[in-house]
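[1] what's the 3D shape of this:
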Amino acid sequence: MSAMKLNLFAAWVSFALVLLSVVCLGGFLVAAGSGQGGWAVIAGSLCVVALAGAMALYGGTVRHDHRLHHETPHLF
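    Okay, the predicted model is just below:
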């Protein structure tokens, strides 16, 4: 896989994971506010995992690109 394709993949997947975490954060707030603790734990956990995954994927790609002296990932 070329560096450009890897950068685009990392950028778009990270973007999708951030969007997923925003949706999960909304679900967490609604579930916690309505007293449904089980759903709040599930939504909160998914939010944290999605954010951590996005940061790890994007950060790892940036680190890899800096090591190889490539351009950092970006969407546009």
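[2] C-alpha from now on. contacts and neighbour counts both.
    Noted.
[3] any idea which residue sits dead centre in the protein?
    With distances taken as CA atoms, centre = their mean, Ala54 lies nearest the centre of the chain, 2.6 Å away.
[4] work out for me the element that one sits within.
    Assignment of secondary structure by DSSP states H and E places Ala54 within helix 37-68.
[5] cool, and Ala32?
    Using DSSP H and E, Ala32 falls within helix 3-33.
[6] which ones are touching Leu51?
    If a contact means CA atoms under 8 Å, 6 or more residues apart in numbering, then Leu51 has 17-18, 21 as its contacts.
[7] the structure of the following sequence is requested for comparison with the preceding one:
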Amino acid sequence: MKLNLFVAWSAFALALIGVITIAFTLVAAGSGHGGFALASGVAAAVAVVLAVGMVAGTVRRDHHRHIETPHLF
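    Got it, this is the predicted structure:
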């Protein structure tokens, strides 16, 4: 149960980081800083993929063990 709670909050934080870095990407691209736009775009993609992967892996493990899936509340 502790793992589910940890994964839920970690994935939530990573999703928020992904949204913030997408905003950084748009601002950097709009102001002509291609290198910063590329770096923040990669960071956004990594954060979102990690969040989805963590939740998907935990859901798969929970379904295999027949226990409740991760949730925040």
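[8] quick one: what's aligned to the residue nearest to the centre of structure 1 in structure 2?
    Residue-level alignment of Ala54 of structure 1 against structure 2, with TM-score structural alignment as criterion, gives Ala51.
[9] which SS class is the residue of structure 1 most remote from its centre?
    If you look at how far each residue of structure 1 sits from its centre, by CA atoms, centre = their mean, the farthest one is Gly35, at 27.2 Å. Secondary structure for Gly35 of structure 1, judged by DSSP: H, G, I helix; E, B strand; the rest coil, is coil.
[10] show me what it lines up with in structure 2.
    Following TM-score structural alignment, the counterpart assigned to Gly35 of structure 1 within structure 2 is Gly32.
[11] distance check, the aligned partner of His69 of structure 1 in structure 2 against Met1 of structure 2.
    Aligned against structure 2 by TM-score structural alignment, His69 of structure 1 finds its counterpart in His66. The spacing between His66 of structure 2 and Met1 of structure 2, counted by CA to CA, to the nearest Å, is 12 Å.
[12] now swap in Thr58 of structure 2 and tell me
    Per CA to CA, Thr58 of structure 2 is found 11 Å from Met1 of structure 2.
[13] between those two, which has more neighbouring residues?
    Relative neighbour count places Thr58 above the other of Thr58 of structure 2 and Met1, with 18 against 10, counting by other CA atoms under 10 Å.
[14] burial measure for Ala31 of structure 1, as a count.
    Counted with other CA under 10 Å, the burial measure for Ala31 of structure 1 works out to 19 neighbours.
[15] and the nearest residue to it once chain neighbours are set aside, how many neighbours?
    Nearest non-adjacent residue to Ala31 of structure 1, counting by CA to CA, 6 or more residues apart in numbering: Ala40, 4.9 Å away. Counted with other CA under 10 Å, residues neighbouring Ala40 of structure 1 total 22.
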